[in-house]
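Asks: pasting the structure only:
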């Protein structure tokens, strides 16, 4: 029986790899024309997802590309008060290491047999065991797995649910080669994650393995059309930086200096999520994983859940190679429970981030005993 996976993201590739390890074939259909056609984003905090990499036989290779120092964290208030600084000792366990998303995706891609991924195949529709693609081609399947992300087209085969805006808009920026261009700011940010929270705003800076720092400026309790109504000219990077510095008036000058030092890479992003606890009735021949199934606020769980989804679905299929409905039923039962808990936790964390005293509340979350 044939397994078709739509989407060559982390979850879809984890599924393909675990199937391969267990002697089962599949085909991954990806709309991008090649693996390098677009950037894959910044660093990922991989914790529970390491189980998936063990099941895929890739955990040693993962540890080789992971950044243990990426576990460092600094938490500050807008006036510059340092609330928390955690520096990872040399040789510390890789409990929550950071890894470049592109490196992790490459690890998974390179672990698959040639031609497992069919590039340039944008999914359009499916019915009665036939996939149809935007280029007019088609393919047959016995099991279709939607691993096609937040704006999944496969999801519509199972549920009418759609992602909704959660009151957060993010402007993503970066400083390339920060150690050379801005050594003072590089020292301030450190080796891992640097958070400044409060007053309905946040500044999250993250050291990447390629020497750049990615910065996300979040605006909470804002409408979905905020980018259009804010008056910020997003087609003019220099003007964007000037306006963003103004948006953070009253914050410590070090933080606005970080914004002013960014290059011309500007990406506005409205944040959406699916309903917490989303399920659907068992549907023969179709299931979902990753953001297609349970898009959550971006607080560090999404990639881990997607990797686990892929691995656990692969194991279920390997355990029931002649009974895909039984495999999918077992997978969905576990996935609904596990990801609902993760989505509730993510929603709670999102609520903390949106509060006026976010930094103090996050500190209490990480240090409930006050130590």
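Replies: Received, thanks. This one's a predicted model, so the numbers in the text were calculated from it and none came from an experiment.
Asks: CA only for contacts and neighbour counts going forward, please
Replies: OK.
Asks: what separates the helix or strand containing residue 179 from the chain centre, distance-wise?
Replies: Using DSSP states H and E, residue 179 sits within helix 178-181. In terms of CA atoms, centre = their mean, to the nearest Å, the centre of helix 178-181 is set 27 Å apart from its chain centre.
Asks: what does it rub up against?
Replies: By CA atoms under 8 Å, 6 or more residues apart in numbering, the residues outside helix 178-181 that reach it are 185, 186, 211, 212, 213.
Asks: residues in contact with residue 11?
Replies: Contacts of residue 11 by CA under 8 Å, 6+ apart are 147, 289, 290, 303, 306, 307, 308, 309, 310, 311.
Asks: Tabulate those (a markdown table), appending neighbour count.
Replies: Below are these laid out as a markdown table (neighbours: other CA atoms under 10 Å):
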| residue | neighbour count |
| --- | --- |
| 147 | 33 |
| 289 | 28 |
| 290 | 28 |
| 303 | 22 |
| 306 | 30 |
| 307 | 27 |
| 308 | 27 |
| 309 | 30 |
| 310 | 28 |
| 311 | 28 |
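Asks: Present those residues as JSON lines; the columns should include secondary structure.
Replies: Listed next are those as JSON lines, based on DSSP: H, G, I helix; E, B strand; the rest coil:
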{"residue": "147", "secondary structure": "coil"}
{"residue": "289", "secondary structure": "coil"}
{"residue": "290", "secondary structure": "coil"}
{"residue": "303", "secondary structure": "helix"}
{"residue": "306", "secondary structure": "helix"}
{"residue": "307", "secondary structure": "helix"}
{"residue": "308", "secondary structure": "helix"}
{"residue": "309", "secondary structure": "helix"}
{"residue": "310", "secondary structure": "helix"}
{"residue": "311", "secondary structure": "helix"}
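Asks: dropping in the other structure now:
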């Protein structure tokens, strides 16, 4: 079996398959596990992501390296007034945080040596629907597989074999900013954010700051803007000072404490327009190709993406283990995954707009931590 994409979903699928003695190889376009920054921190939920890690035999190790204190959440208004503060109870494990890089390392280390083949950029998936499939890479090499699993993210090339759908811009964009050695270099920001996350919004724009491990904080400047807003304002992505000046003007009425999340970052900003797949995204059953995670159901980033990817991976792997044929496994998996993802896609269809909402989190009224 061939898994395309060495993200959390693809690696979890491979790990569970290997635990049950199923041969699998993961192919990834990156040159190696440290080829790029893996992104911010994730909260893995007890009712989906943690289920997959338990099946992978990695749950206790996850608890050992995760950050339960990262479940802290603060909501402020643009004036900097604290509106809501959730702090996790002692021993709370519903959704501990873990850096993306740490989760990936945990999964990679659990696989048999040589499972992941780096430097393999997918070109196409060919061959008859009944298989075997020819998986071709852009270096001219190819392999044969009885099942191709697309775990290759938002712009999945595996998806082309079964669906014409492409992600579309939601109208909301993130601009990511990094802060390093925060307790020493940025103590005011460290105090503002706490051990988890802090958010503020005014209906048109927002800020979300998130504590990462290693004394780092990532901030996401959230705006309702055209996808090409940087160029449309006569700027370039590398012109950090000019982008900063533009943002400070946009957030001119916000408190000085919150504006530091824009003005004091270390290094350049990273443009991250928010895209999503059509709602619902489904496809006709194919006996030798299927998708999981963002390749199947890319949604706005509201805390469900990686959890659904891990649950997809777990259910697909177990379907393969417990079915008589690959076709039977794919059908069983998709009968559960597609309705679930469709329901969640519809729920979050306009979720990008919620990132700008001034309403308090749903759990505010139920918390004992005002």
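Replies: Arrived safely, thanks for sending. Computed from a predicted structure; not experimentally measured.
Asks: Among the contacts of helix 178-181 of structure 1, pick out the one closest to residue 107 of structure 1, please.
Replies: When the contacts of helix 178-181 of structure 1 are ranked by distance to residue 107 of structure 1 (CA to CA), residue 211 comes first, at 20.1 Å.
Asks: Mind telling me what that closest one corresponds to in structure 2?
Replies: Alignment note: residue 211 of structure 1 maps to residue 215 in structure 2; criterion TM-score structural alignment.
Asks: surely its match meets residue 180?
Replies: Yes - with contact defined as CA atoms under 8 Å, residue 215 of structure 2 counts as touching residue 180 (6.4 Å).
Asks: Who are the contact partners of the match of residue 211 of structure 1?
Replies: Residue 215 of structure 2 neighbours (CA under 8 Å, 6+ apart): 180, 181, 182, 183.
Asks: any idea how far residue 122 of structure 2 is from the third one?
Replies: Spelled out, that is residue 182 of structure 2. Going from residue 182 of structure 2 to residue 122 of structure 2 by CA to CA, to the nearest Å gives 39 Å.
Asks: Which one's more surrounded, those two?
Replies: Taking neighbours as other CA atoms under 10 Å, residue 182 of structure 2 and residue 122 compare with residue 122 leading, 22 against 18.
Asks: quick one: which of the contacts of residue 215 of structure 2 is nearest to residue 197 of structure 2?
Replies: Nearest member of the contacts of residue 215 of structure 2 to residue 197 of structure 2, counting by CA to CA, is residue 182, at 14.1 Å.
Asks: Could you find the counterpart of the closest one in structure 1?
Replies: By TM-score structural alignment, residue 182 of structure 2 lines up with residue 178.
Asks: likewise residue 192 of structure 2?
Replies: Per TM-score structural alignment, the equivalent position to residue 192 of structure 2 in structure 1 is residue 188.
Asks: Okay, and its match sits in which element?
Replies: Using DSSP H and E, residue 188 of structure 1 sits in helix 183-189.
Asks: swap in residue 337 of structure 2?
Replies: With DSSP H and E as the test, residue 337 of structure 2 turns up in helix 326-347.
Asks: measure residue 111 of structure 1 to residue 14 of structure 1 for me?
Replies: Distance of residue 111 of structure 1 to residue 14 of structure 1, computed by CA to CA: 10 Å.
Asks: hang on, the earlier thing: whereabouts in structure 1 does the helix holding residue 337 of structure 2 align?
Replies: Helix 326-347 of structure 2 corresponds to residues 324-345 of structure 1 when matched by TM-score structural alignment.
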